[in-house]
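1. What follows is a predicted protein model with its sequence.
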Amino acid sequence: MSALFSELKVRGTLLRNRLVMSPMCMYSSTEGFVSQWHLVHYPSRAVGGTGLIILEATAVEERGRISPLDLGIYRDEHVEGLRELVGLCKSFGAKVGIQLAHAGRKAESYPPWERERVEVRGSRDAIAPSPVPFGKNWLTPKEMTREDIEIVKESYREAVKRATEAGFDLIEIHAAHGYLLHEFLSPVTNRRKDEYGGSFENRVRLLLEVVRIAREELPESTPLSVRISAVDYVKGGWSLEESVELAKLLKAEGVDLIDCSSGRIAQEESFSEYPGHQVPFAERIRREAGVKTIAVGMIKTYEQAEEILSNGRADLVAVGREFLRDPYLPLRWAKGAGLEIDVPRQYIRAW
């Protein structure tokens, strides 16, 4: 019996296996709309047997885009394309989630392939908890007012409504990788003196408010996930102990999954990536907070994924780059392990 290819029910959503396609920006959108690229890229991974596909970071506010080529969900007009995309993926047996994001101080006003040609990175419209730039060659963001905070909260509310209308099976709130909600969590970026800064309770306030809003707007049967950076690789930054405490609070607010990544809060951070380097974060949060977790980060083989799940270190494993290399990764892993798996009848001759 394969742990990876066993079903998992999260609230009212039954996943056919425990392999997740991790959110990865495609930089293929114009004004936030789904493009032909998205309509080919994501459904091909559904055909390939993925259990859960989580769409790339999708901006809840125009000024919160990581780049001007990001997907968006900040206009009602975005729903139609997203609905078509979701329908295609679901028709091939995958469940589909969307990662709702706001880039905060890491918003940029040009495509990523132009970064080497600009003297100063960032966007002049960028907002953040405090006026602290990401690095020495970045623009200084505007410190958010209380009005800005309320606008962002309502942007998440409207985004959740639109995501529900588009038919997504799961919603993920992006609170990792140095983007806006992570910026509020981390002492490195949050130097506010009001009720949104200072103590742990104050720094987690905005994320909890966004989660509360999401849970209010979502159907009871729809799972809610939060991606966090479990640690900051910067002195005085967010810690794993804080992540455990945050996970307990998120679970109490109705969060079903903690997607456990790490880092990217500041330009000067330094850490080593190696296969499974973030798995201990998912394992500890799962054990101490009693909440389901997703392990992510250089998970490259079936054997590695199977070990993580079989030993109770996480409930799901998310894979990124391997899915870019091979849209039929689940089928290939199952074949290599000698497992019986449903193969599209059009492909049976290859199995």
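-> Looks like it arrived, so ask away.
2. all contacts plus neighbour counts: C-alpha atoms, from now on.
-> Will do.
3. how about residue 140, secondary structure?
-> The local conformation at residue 140, judged by DSSP: H, G, I helix; E, B strand; the rest coil, is coil.
4. Now name the helix or strand holding the nearest residue to it once chain neighbours are set aside.
-> Excluding its sequence neighbours, the residue lying closest to residue 140 (C-alpha to C-alpha, 6 or more residues apart in numbering) is residue 133, at 4.5 Å. If you go by DSSP states H and E, residue 133 is not part of any helix or strand.
5. Quick check, residue 133 in contact with residue 141.
-> Yes - Residue 133 is within contact range of residue 141, at 6.2 Å (criterion: C-alpha atoms under 8 Å).
6. Quick check: neighbours shared by these two?
-> Here residue 133 and residue 141 have residue 105 as joint contacts, going by C-alpha atoms under 8 Å, 6 or more residues apart in numbering.
7. can you confirm residue 56 is in a strand?
-> Yes - per three-state DSSP, residue 56 lies within a strand segment.
8. Report the separation between the residue lying closest to it once chain neighbours are set aside and residue 329.
-> Using C-alpha to C-alpha, 6+ apart and skipping the chain neighbours, the partner closest in space to residue 56 is residue 23 (4.2 Å). Using C-alpha to C-alpha, to the nearest Å, one gets 16 Å for the distance from residue 23 to residue 329.
9. One more: residue 321?
-> Applying C-alpha to C-alpha to residue 321 and residue 329 gives a distance of 11 Å.
10. Also residue 177?
-> Taking C-alpha to C-alpha, one finds residue 177 at 26 Å from residue 329.
11. just checking, residue 54 touches residue 99?
-> Yes - counting by C-alpha under 8 Å, residue 99 is a contact partner of residue 54 at 6.5 Å.
12. so what sits against both of these two?
-> residue 23.
13. Buried residues of the longest helix seen in the chain, list them for me.
-> The longest helix of the chain (DSSP state H) is helix 146-166. Neighbour-count burial for helix 146-166 flags 149, 152-164, 166 (criterion: 16 or more other C-alpha atoms under 10 Å).
14. Repeat that for stretch 33-41.
-> Those would be 33, 34, 38, 39, for stretch 33-41 by 16+ other C-alpha under 10 Å.
15. Put this next to the previous one:
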Amino acid sequence: MAGLLDSYTIKGLTLKNRIMMSPMCQYVANTDGTVSDWHFVHYGARAIGGVGLIMLEASAVEARGRISMHDIGIWSDDHIAGLRRIVDFGHQYGASMGIQIAHAGVKAETDEPNVAPSALTHFPRYTVPQELSVAEIGEIVEKFKAAAVRAVQAGFDTVELHGAHGYLLNEFLSPLTNKRTDEYGGTLENRLRFPLQVISAVKSVLPVEMPLLMRVSASEYSEESYSLDEMVSMVTAFKEAGVDMVDCSSGGALPVAPPAIYPGYQVQFAEAIKRGADIPTIAVGLLDNPALAEEVVRNGRADLVAIARGLLRDPHWAKVAALALKAELELPSSYARAY
């Protein structure tokens, strides 16, 4: 089996290794949604550090869909130039570049009323949202589609839909947050309708060779929510609609923590979805021990490993992993003397 530092190909995209930088909000965008110099340096440093796939943080498809007023936006053509600058620099140092496009739904904290499938929230810090009408749902589908067009124009190699952590796509999927009685609520088929419409719309504007990723919350740590088997069924539907790879996280719909948090605690989700839905997966969850990350890939439990806090602590985590695993990882000549 291939290891962490081996290349990986999905559709027309070949990654130089199987290390992905997990999307992590920085909350330093300008209030108009444009990226700041921080983003250029932050992502550029990880490209220099040898990451195979850098996934930019959640980027909002509309202004009211931001997690905060300082989130990156991709709802306007004015956002493209700044994103293109980051992408071009990443490509210069061999990194593949992705962007997570998102809508925060009930968990948005902007100067506009937030929206959701139903007018309820499980979090005291968030205001009760406005329930989306069917017409408004259709408008948001089109905004995801337009955001994907801009992602292509900015030069990204892949797009990831944020369907996890209690944000809008996840809110429609979850029986905890979706109490609708129309065609968008109730049965699993109905709760899938909006996410599947978004997938279809986004897929229609991506180049044929560009993979579409989707992040999911494989468990919401509640017996009143969907089961892992139901999530496998959802992912099977996502695959049929055009998703090529699934980024397997958990939680977010409720203010509850997992029963236990330890290195690799979420790998079980990536493994179950990979086997059950027959789709490539990305494992997440405290995987910054190189030996553990290698084990996950080498044993075929997931296809990529997403590193989050480890890459915040050290932009050269990939090189550290390569040294630990006695593997080769090219770095710019300016840094060669360090090794």
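-> Here it is on my side, so go on. Source: prediction; values computed, not measured.
16. And the TM-score between these chains?
-> TM-score for the superposed pair, counting by TM-score structural alignment, normalised by the length of the second structure: 0.97. Supporting figures: 338 aligned residues with a C-alpha RMSD of 1.2 Å.
17. Residue 62 of the first structure: which of the buried residues of stretch 33-41 of the first structure is nearest?
-> residue 33 (11.9 Å; C-alpha to C-alpha).
18. Do a quick rundown of the helices in the first structure.
-> 36-47, 78-91, 146-166, 180-185, 200-203, 205-217, 240-252, 279-289, 302-310, 321-325, 329-336.
19. Would you reformat those as TSV and include distance to residue 270 of the first structure?
-> Listed next are these as TSV, based on distance: least, C-alpha to C-alpha, whole Å:
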stretch	distance to residue 270 of the first structure
helix 36-47	32
helix 78-91	37
helix 146-166	30
helix 180-185	18
helix 200-203	24
helix 205-217	26
helix 240-252	17
helix 279-289	18
helix 302-310	25
helix 321-325	21
helix 329-336	31
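20. so which of these is the most packed in?
-> Of these, the one with the most neighbours on average (mean count of other C-alpha atoms under 10 Å) is helix 180-185, at a mean of 29.
21. name the helices or strands packed onto that helix?
-> strand 170-175, helix 200-203, helix 205-217 (3 or more C-alpha pairs under 8 Å, 6 or more residues apart in numbering; DSSP states H and E).
22. Just give me the mean distance for that helix relative to the second structure.
-> Comparing helix 180-185 of the first structure with its match in the second structure after superposition yields a mean distance of 0.3 Å (mean C-alpha distance after the TM-score superposition for the first structure).
23. Report the aligned residue range of the second structure for that helix.
-> Aligned by TM-score structural alignment, helix 180-185 of the first structure falls on residues 168-173 of the second structure.
24. Tell me which residues are up against the matching stretch.
-> By C-alpha under 8 Å, 6+ apart, stretch 168-173 of the second structure touches 102-106, 116-117, 162-164, 177-178, 184-185, 188, 191-192, 194-195, 216-217, 253.
25. Generate JSON lines for the buried residues of stretch 33-41 of the first structure, with distance to residue 301 of the first structure as supplementary columns.
-> Formatted as JSON lines, those follow (distance: C-alpha to C-alpha, whole Å):
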{"residue": "33", "distance to residue 301 of the first structure": "34"}
{"residue": "34", "distance to residue 301 of the first structure": "31"}
{"residue": "38", "distance to residue 301 of the first structure": "26"}
{"residue": "39", "distance to residue 301 of the first structure": "27"}
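26. now, which of these sits nearest residue 91 of the first structure?
-> Using C-alpha to C-alpha, the buried residues of stretch 33-41 of the first structure come closest to residue 91 of the first structure at residue 39, 12.8 Å.
27. isn't that closest one right up against residue 85?
-> Yes - here residue 39 of the first structure lies in contact with residue 85, judged by C-alpha under 8 Å, at a distance of 5.8 Å.
28. follow-up on the earlier one: could I get the helices and strands packed on helix 180-185 of the first structure as CSV with distance to residue 276 of the first structure?
-> Converted to CSV, these look like this (distance: least, C-alpha to C-alpha, whole Å):
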stretch, distance to residue 276 of the first structure
strand 170-175, 21
helix 200-203, 28
helix 205-217, 27
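29. which position in the first structure aligns with residue 210 of the second structure?
-> Under TM-score structural alignment, residue 210 of the second structure pairs with residue 222 in the first structure.
30. list the contacts for that match?
-> So residue 222 of the first structure contacts 11, 12, 13, 169, 170, 171 (C-alpha under 8 Å, 6+ apart).
31. For ChimeraX, what selects the buried ones among those residues?
-> The buried residues among the contacts of residue 222 of the first structure can be selected in ChimeraX (16+ other C-alpha under 10 Å) with this line:
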select :169,170,171
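32. For residue 343 of the first structure, state which of the contacts of residue 222 of the first structure is nearest.
-> Of all the contacts of residue 222 of the first structure, residue 343 of the first structure sits closest to residue 13, with 21.7 Å by C-alpha to C-alpha.
33. Look up how far residue 316 of the first structure lies from the closest one.
-> 14 Å.
34. What distance do you get for residue 310 of the second structure to residue 284 of the second structure?
-> Noted for residue 310 of the second structure: a distance of 12 Å to residue 284 of the second structure, by C-alpha to C-alpha.
35. Neighbours of residue 209 of the second structure, how many?
-> Residue 209 of the second structure has 12 neighbouring residues, counting by other C-alpha atoms under 10 Å.
36. these two touch, right, it and residue 12?
-> Yes - counting by C-alpha under 8 Å, residue 209 of the second structure does reach residue 12; the two are 4.5 Å apart.
37. about what we covered before: out of the buried residues of helix 146-166 of the first structure, the closest to residue 235 of the first structure would be?
-> For those, the closest approach to residue 235 of the first structure (C-alpha to C-alpha) belongs to residue 149, at 27.0 Å.
38. So what does that closest one match up with in the second structure?
-> By TM-score structural alignment, residue 149 of the first structure lines up with residue 137 in the second structure.
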